[in-house]
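A.B. asks: below are the sequence and a predicted model; questions follow.
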Amino acid sequence: MRRRLSYGMVGGGPGAFIGDVHRMAAELDGLARIAAGAFSSDPERSAAKGAEIGLDPARVYGSYGEMAAAEAARAGNDRLDFVIVVTPNHLHFDVSRTFLEAGFHVVCDKPLTTELGDAEALCRLVAAGDRVFALTHNYGGYPMVKDARHLVRGGTLGEIRRVQLEYFQGWLATPLEETGHPQAAWRTDPARAGVAGALGDIGTHAHHLARYVTGLEVEALCGELTTFVPGRRLEDDASLLMRWSGGVRGTLTVSQVAAGEENGLAIRVFGSEGSIAWRHGDAETLWHRTPDGRARARRRGHGWISPEAARASRVPPGHPEGFIEGFGNLYRNVISTIGALDEGRTPDGAELDFPTVWDGARGVHFLERAVESGRRGAWVDARYEPPGEPPAEREEPGESTR
């Protein structure tokens, strides 16, 4: 790539957590720099954030509409290359649509939208244009998750039989939203978070992780959604039985009221010839077990891990990598893809390794099906094909996973 790209950010104002994470990750490899932002719907707060990170005050805006119009009028290398959307969920659709229609590439935090119709509208908009749209399911950026994908899809485990998922947090074990905590307030508010609470906030990560590692899709599910904290308007705990394509079975357990847990994401995949296990608390280790009782700890940074995992590793073994680097791997691929298009070449497969708008639509559909199942107390059909999804996106699992 011949030049460093420039980007803008919508959301991520003073007191926000994830906006700063996105900014650090986008700039980790020196491939992009922030040049503009509408960091808050409050112009004063937006200006304060712009001043904090040293932006030109003329490119700090009080609304995303103002930002889109002003930045679209710029030309050449003075124009933004892409925009990062890190607002509460209810704004994802309109902000993303606004910048796509203004001609910008977009990177959006998950979930894609709060309603499936809006997600499908974005799918059609992306399919009809030439803009890159990425969704930040960052756990797919971890080296050993990529190693797990390599083993599962490459047939090392034989015929896949079961996928077990869990994601436990404890930060909402008390009614934190009643204290004025900004993150808790919007994540437990249906008007801003959407139809799901814990499932929408963290369950979608587990759903995408399983799809990314296995190449399978959920065909049916049966869920129990529970709200443990009195007065809370969305579920804070959920358990799902899941039937995946090819006859594979599995479960997903998710909770944000698991007192004492911090960020307990984990996946286990069981096949006829072995299994793999990865958990976020020990993200540099992937366990590979075989039917004869042998267990091998595959560690990041060593020469015998898969090429995909090696490409995603940044430092030698013994020097821990984690959350920011996982995000950074995703951003490196997105930025490289945008750069390739800018240079008039076709991005390669490694560059295209990031979640798309169609992955986002699948996630929203999954949430709606899970909520419906919880309300009905019954199995529901979860099969789905997003509109406009190109054939290359519908990567079929290998024969070994069927």
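C.D. replies: It's in.
A.B. asks: contacts and neighbour counts: CA atoms only from here.
C.D. replies: Will do.
A.B. asks: now the nearest residue to residue 102 once chain neighbours are set aside: how far from residue 66?
C.D. replies: Closest residue to residue 102 in three dimensions, ignoring its sequence neighbours and counting by CA to CA, 6 or more residues apart in numbering: residue 72, at 6.1 Å. Noted for residue 72: a distance of 10 Å to residue 66, by CA to CA, to the nearest Å.
A.B. asks: out of these two, which sits in the busier spot?
C.D. replies: residue 72 (15 against 12; other CA atoms under 10 Å).
A.B. asks: so the more buried one sits against residue 101, correct?
C.D. replies: No: between residue 72 and residue 101 there is no contact under CA atoms under 8 Å: 9.9 Å.
A.B. asks: and the helices in the stretch 51-200 of the chain?
C.D. replies: 64-72, 92-101, 116-128, 143-153, 182-187, 190-193, 198 (DSSP state H, counting those that start in this stretch).
A.B. asks: show me what the longest one is packed against.
C.D. replies: Using 3 or more CA pairs under 8 Å, 6 or more residues apart in numbering; DSSP states H and E as the contact test, the elements touching helix 116-128 are helix 92-101, helix 357-376.
A.B. asks: now do the last one: distance to the chain's middle.
C.D. replies: I take that to be helix 357-376. Centroid displacement of helix 357-376 relative to its chain, using CA atoms, centre = their mean, to the nearest Å, is 15 Å.
A.B. asks: can you give me the strands for the stretch 251-400 of the chain?
C.D. replies: In the stretch 251-400 of the chain, the strands defined using DSSP state E, counting those that start in this stretch lie at 264-271, 274-279, 285-289, 295-299, 380-381.
A.B. asks: for the stretch 101-250 of the chain, same thing?
C.D. replies: When assigned using DSSP E, counting those that start in this stretch, the strands of the stretch 101-250 of the chain occupy the ranges 105-108, 133-135, 160-168, 218-226, 237-244, 249-255.
A.B. asks: wait, which of those is closest to residue 373?
C.D. replies: Closest of the strands of the stretch 101-250 of the chain to residue 373 is strand 218-226, at 5.5 Å (criterion: CA to CA).
A.B. asks: now the closest one against strand 249-255, angle please.
C.D. replies: Relative orientation of strand 218-226 versus strand 249-255 (axes from the mean of the first three to the mean of the last three CA atoms, to 10 degrees): 30 degrees.
A.B. asks: what does strand 218-226 rub up against?
C.D. replies: With contact meaning CA atoms under 8 Å, 6 or more residues apart in numbering, strand 218-226 is reached by 235-245, 369-371, 373-374, 377-384.
A.B. asks: could you give the angle of it to helix 357-376?
C.D. replies: Using the same axes, to 10 degrees, strand 218-226 lies at 50 degrees relative to helix 357-376.
A.B. asks: comparison target below:
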Amino acid sequence: MGMVGGSLDAFIGAVHRRAAAFDNEIELVCGVFSQTPEKSKATGKALYLSDERVYTSFEEMIQREKELPEGERMDFVSIVTPNHMHFPPAKMALENGFHVICDKPMTLNLEEAKTLAGTIEKSGLVFALTHNYTGYPMVKEARDMVRSGKLGKLRKVVVEYPQGWLSKYEEGNNYKQAIWRTDPAKSGAAGCIGDIGTHAENLAEYITGLKITELCADLTTFVEGRLLDDDGNILLRFEDGAKGVLHASQIANGEENSLKIYVYGELGGLEWHQMEPNTLKYKTQEGQRIIRPNVGDLSASAKAHWRMPAGHPEGFFEAFANLYRNFAFAVKAHINGEEHDPIYDFPGAEDGVRGLAFIDTVIASNKSEQKWTKFVQ
């Protein structure tokens, strides 16, 4: 693996590196960790990389790695930069024969996302998008319960993602994460909706297997001086007649990382909370059942993504690691000319395009005088 972004003072870079290393399927061999050469070199040294494999730009890294003999050069690039720097290294890596795993959203805007999706298809290479919440075993179980008809025909989906960390004007306090995430030039056209609303949208579509067809959005920027939305409330219409509500906020004072989803069908309902990830509730009018990893008869997919005996908690890092492991399996299969086992799934280009289309549709709906706006990608 080669990495773009993720210097020592970047939170998400360390998360990606730990997730990638978790299953001993991936070795970090090179990187350009910052636009500042000194910071990139210092990060490489701290990670025990040889000086000649720590680069000053992604262009240099891709070109130099391509010149190395097969078996010595990197096999793929992990992109963990702010949003505006997803598209350029991803496109160049794919065009030069390297697989790509990229943080979400896939690109800065929908036009770039569609272009990158075309590049991925043309290259025939493996691309993964780190919607990491899909990596939890109980999310897999929820999806498989819906697929098996356990809930019957779906009627209602409620997904919410409240955070409180931007309740104040943090971007004015030299807070790096707040600065770029609220800057349209680096984050894109949306703030809260692009950052965490897309996670909620992706999780809802992943578990239900239904695509959003229309939505009605109300966005607000509550904090004075902020350039992008920090709160959103969205009504959803799914294919096959299901209705939904999506609420995302970064000014929900006192909230941490409280992603939750509720799915209701004719026969029963499901409930899952990210902050209690090893518990899935299955509910009917006759009562409710608590479903836990490695307890009872779970789906093959859930079993494939749980590592420990029952009662041993797993969480955020393991779910993130599941995506990297599954991606590594797909890259290995590609290298060996083999078929990749679909049980080891991960989000891809279509999820990325839909995420950017979701952002655009939400913004258009918020500006429109009409009640409903069609979801078009």
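C.D. replies: Here it is on my side, so go on. Quick caveat, the model's predicted, so the values are computed rather than measured.
A.B. asks: how close does the residue positioned nearest the centre of the first structure get to residue 179 of the first structure?
C.D. replies: Centroid-nearest residue in the first structure, with CA atoms, centre = their mean: residue 137, separated by 1.5 Å. Look at residue 137 of the first structure and residue 179 of the first structure: by CA to CA, they are 29 Å apart.
A.B. asks: circling back to that earlier point, tell me who's in contact with the alignment partner in the second structure of the residue nearest to the centre of the first structure.
C.D. replies: When the second structure is aligned by TM-score structural alignment, residue 137 of the first structure is paired with residue 131. Residues counted as contacts of residue 131 of the second structure (CA under 8 Å, 6+ apart) are 103, 104, 199, 202, 347.
A.B. asks: ok so, going back, and of the strands of the stretch 101-250 of the first structure, who's closest to residue 60 of the first structure?
C.D. replies: Of the strands of the stretch 101-250 of the first structure, nearest to residue 60 of the first structure by CA to CA is strand 105-108, at 18.2 Å.
A.B. asks: on average, how far is the closest one from the matching bit in the second structure?
C.D. replies: Compared with the second structure after the fit, strand 105-108 of the first structure shows a mean deviation of 0.2 Å (mean CA distance after the TM-score superposition for the first structure).
A.B. asks: centre of the chain versus that strand, how much separation?
C.D. replies: 12 Å.
A.B. asks: where does that strand end up in the second structure?
C.D. replies: Going by TM-score structural alignment, strand 105-108 of the first structure sits over residues 99-102 in the second structure.
A.B. asks: so what touches the matching stretch?
C.D. replies: 75-80, 86, 90, 93-94, 125-130, 327, 331.
A.B. asks: same question for stretch 339-353 of the second structure.
C.D. replies: Residues contacting stretch 339-353 of the second structure (CA under 8 Å, 6+ apart): 104-107, 110, 113-114, 117, 120, 127-131, 134-135, 202, 300-301, 304, 323, 326-327, 329-330, 333-334, 377.
A.B. asks: run the last query once more with 7 Å
C.D. replies: 105-106, 110, 113-114, 117, 127-131, 301, 323, 326-327, 330, 333 (CA atoms under 7 Å, 6 or more residues apart in numbering).
A.B. asks: please pick the buried ones from those residues.
C.D. replies: 105-106, 110, 113-114, 117, 127-131, 301, 323, 326-327, 330 (16 or more other CA atoms under 10 Å).
A.B. asks: tally up the residues packed near residue 314 of the first structure, please.
C.D. replies: Neighbours around residue 314 of the first structure, by other CA under 10 Å: 15.
A.B. asks: that one matches what in the second structure?
C.D. replies: Going residue by residue (TM-score structural alignment), residue 314 of the first structure aligns to residue 307.
A.B. asks: now that match: how far from residue 237 of the second structure?
C.D. replies: Counting by CA to CA, the gap from residue 307 of the second structure to residue 237 of the second structure is 36 Å.
A.B. asks: ditto for residue 245 of the second structure
C.D. replies: From residue 245 of the second structure to residue 237 of the second structure the distance is 9 Å (CA to CA).
A.B. asks: these two - which one has more neighbours?
C.D. replies: Shown here are residue 245 of the second structure and residue 237; by other CA under 10 Å, residue 237 has more neighbours (23 against 18).
A.B. asks: the first structure: which residue goes with that one?
C.D. replies: Match for residue 237 of the second structure (TM-score structural alignment): residue 243.
A.B. asks: for that match, give me its contacts.
C.D. replies: Neighbour list for residue 243 of the first structure: 218, 219, 220, 221, 249, 250 [criterion: CA under 7 Å, 6+ apart].
A.B. asks: pick the one among these closest to residue 147 of the first structure.
C.D. replies: Nearest to residue 147 of the first structure, judged by CA to CA, of the contacts of residue 243 of the first structure is residue 250 at 20.8 Å.
A.B. asks: neighbours of the closest one, how many?
C.D. replies: 19.
A.B. asks: what do you get for residue 232 of the second structure?
C.D. replies: 23.
A.B. asks: with adjacent residues omitted, what lies nearest to it?
C.D. replies: residue 219 (4.4 Å).
A.B. asks: what's the one you found aligned with over in the first structure?
C.D. replies: So, by TM-score structural alignment, residue 219 of the second structure is matched to residue 225.
A.B. asks: any idea how far its match is from residue 142 of the first structure?
C.D. replies: 29 Å.
A.B. asks: ok, now residue 330 of the first structure?
C.D. replies: Counting by CA to CA, the gap from residue 330 of the first structure to residue 142 of the first structure is 9 Å.
A.B. asks: what comes into contact with stretch 355-369 of the second structure?
C.D. replies: By CA under 7 Å, 6+ apart, the surrounding residues in contact with stretch 355-369 of the second structure are 105, 109-110, 190, 193-194, 198, 216-219, 372-373, 375-377.
A.B. asks: right, I mislabeled it, should have said stretch 251-259 of the second structure
C.D. replies: Residues contacting stretch 251-259 of the second structure (CA under 7 Å, 6+ apart): 160-167, 230-231, 273-275.
A.B. asks: which of those sits closest to residue 296 of the second structure?
C.D. replies: residue 273 (20.3 Å).
A.B. asks: what sits against the closest residue to that closest one other than its chain neighbours?
C.D. replies: Of all residues not flanking residue 273 of the second structure in the chain, residue 260 sits nearest, at 4.4 Å (CA to CA, 6+ apart). Each residue near residue 260 of the second structure by CA under 7 Å, 6+ apart is listed here: 159, 160, 161, 272, 273, 274.
A.B. asks: circling back to that earlier point, may I ask which of the contacts of residue 243 of the first structure has the most neighbours?
C.D. replies: Ranking the contacts of residue 243 of the first structure using other CA under 10 Å puts residue 221 first, with 25 neighbours.
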